[in-house]
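> 3D model of this:
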Amino acid sequence: MKELTETFQQETGIKCETIVASSGKLTAQIKAGAPFDVFVSADLKYPNTLFKEGFGEEKPKVYANGTLVLWTTSENIKPSLEILSEENITHIAVANPKTAPYGRATEEFLKKAGKFGDLESKFIFGESISAVNRYIHSGSAEIGFTAKSVVLSPQMKNEGKWIEIDPSQYSSIQQAALLLKSKQTETIKNARKFYEFLFSAKAKKILEKYGYWS
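Predicted structure coming up:
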């Protein structure tokens, strides 16, 4: 998102401020009147909910699909599904399935693999994918499930080891955007420009660099 907003600002001169939290938390804030202009979510569920309740200018659209990875920053661990059951793995970071789409994807994948029940006692839940990343990076969890965009980001690109989870083993993580209603004419005009930029060829190229696919 940082590269997307910086590129947009360079092209238009319109300054962007990003507020980062779980999709569920941001939805609650928008309902409570938070002055946001564009809601960029890691799933389609929450933008659809907001649109149905009258918070959006138009129906939300999917701008990219996310990919789930298993990531560790421990030198002694080689990430794999099998290693999760070993005794030296005592904490597995997972995004909360109730509030975060990557958490729902993780739960779906592990249930399909027949591992969820066996591993459940090891889970450390993060409210968002950002919290999960902190657990993994700090070593609070030996390993965890996160977004491919995280391990490909400039800050984390050479940190630890990761494997991609087969996308056919969980439902698509559809990243969606919703243009929110505003009473300010200039605000909605600028917000729409950013919203449309998310679906441009230039934005798509940036997203692909971080592991997203259309």
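> every contact and neighbour count from this point should use C-alpha atoms.
Fine.
> and Leu119, that's in a helix?
Yes. Read with DSSP: H, G, I helix; E, B strand; the rest coil, Leu119 is one of the residues of a helix.
> can you map out the strands along this structure?
Using DSSP state E, the strands of the chain run over 38-41, 61-66, 68-72, 92-95, 123-126, 143-147, 161-164, 173-179.
> dump these to a markdown table, plus distance to Thr18 and mean neighbour count.
Formatted as a markdown table, the strands of the chain follow (distance: least, CA to CA, whole Å; neighbours: other CA atoms under 10 Å):
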| stretch | distance to Thr18 | mean neighbour count |
| --- | --- | --- |
| strand 38-41 | 10 | 23 |
| strand 61-66 | 17 | 21 |
| strand 68-72 | 23 | 26 |
| strand 92-95 | 21 | 28 |
| strand 123-126 | 20 | 19 |
| strand 143-147 | 19 | 28 |
| strand 161-164 | 27 | 18 |
| strand 173-179 | 14 | 24 |
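> I'd like the structure of this one too, to check against the first:
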Amino acid sequence: MLLILAVWLPVIAQDVKVAAAANLQSVMKPLAAEFKKQLGISIAVISGASGNLTAQAMNGAPYDIFLSADVAFAETLHNKGYAINKPTIYASGSLILCSQQPIDAKKWKALLTDNATKKIVIANPSTAPYGKAAMEVFKAGGVLNILKPKLVYGESISQVNTYITTGVVSAGFTTEALIKDPQLKTKLYWLKMDSSAYSPIKQAMVLLKAGKHKADARKFYDFLLSPAAKRIFKQYGYR
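Predicted structure coming up:
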């Protein structure tokens, strides 16, 4: 057993550690595959809410690169001296309303406020930008106070997606990437929310000083801005 560990641990250590916002969970798989195909470099993805990943990076987590779901958390790491570079936007996301029940685009507020709709899940707005965007939509639509008693908070978008796909909640607000994921097996109805009702979800990245693989991390950083990566992002509903 000790011999096996001695051989295996150095292999793990060679992977570029990418702290990625939970909304990127599905798109990271094809991105990692294409990156390895082009350059032969593997990445290890650590997924979570952007706010939680930011806190981990500030507490010494040895991440090489951070892909945030917004610009603010990436700016925090840069302003406090944890990042090598200023944030760079790599994609923009879209907020959708999603349910296992049909959604009428003209009556989505009536659907959510109806007594038959018991629970609505959003990501924690203090740590997840998509949760913050959902709250902005509620305020803009004048339904925040009505919906508050129904709201369930997921730790991250990945938890929100689990609640939606398993039917634990009546509806939820998430990223368009969920619908574009080819591995999605659950039949879902969805509606893209009016982008003017919430702040633009511009997703930014930074290279981190604590990382151990700065050269390879820079290669992945550059790859994410390449035409090949942009095509993959587009396939998953990002702009």
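> just put the strands of the first structure in CSV and tack on distance to Asn190 of the first structure.
Shown next, in CSV, are the strands of the first structure (distance: least, CA to CA, whole Å):
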stretch, distance to Asn190 of the first structure
strand 38-41, 10
strand 61-66, 18
strand 68-72, 32
strand 92-95, 32
strand 123-126, 33
strand 143-147, 29
strand 161-164, 36
strand 173-179, 11
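> nearest to Thr49 of the first structure, out of those strands?
Closest approach to Thr49 of the first structure among the strands of the first structure is made by strand 173-179 (10.5 Å; CA to CA).
> mind listing what the aligned partner of Thr146 of the first structure in the second structure touches?
If you follow Thr146 of the first structure across to the second structure using TM-score structural alignment, you land on Thr174. Counting by CA atoms under 8 Å, 6 or more residues apart in numbering, Thr174 of the second structure touches Leu95, Ile96, Leu97, Cys98, Ile122, Ala123, Tyr130, Gly131, Ile157, Val160, Asn161.
> distance check, Thr174 of the second structure against Ala83 of the second structure.
Using CA to CA, to the nearest Å, Thr174 of the second structure is found at 28 Å from Ala83 of the second structure.
> where in the second structure does stretch 200-212 of the first structure align, residue-wise?
Aligned using TM-score structural alignment, stretch 200-212 of the first structure spans residues 226-238 in the second structure.
> just give me how far that stretch sits from the chain centre.
Distance of stretch 226-238 of the second structure from the chain centroid (CA atoms, centre = their mean, to the nearest Å) equals 15 Å.
> how about residues contacting it?
Stretch 226-238 of the second structure has contacts (CA under 8 Å, 6+ apart) with 27, 30-31, 91-94, 176-181, 223-224, 239.
> now those: which count as buried?
27, 31, 91-94, 176-180, 223-224 (16 or more other CA atoms under 10 Å).
> map Ile83 of the first structure onto the second structure.
Per TM-score structural alignment, the equivalent position to Ile83 of the first structure in the second structure is Leu111.
> leaving out the residues flanking it, which one is nearest to that match?
Leaving aside its chain neighbours, Leu111 of the second structure sits nearest to Thr117 (7.0 Å; criterion: CA to CA, 6 or more residues apart in numbering).
> kind regards, and thank you for your time.
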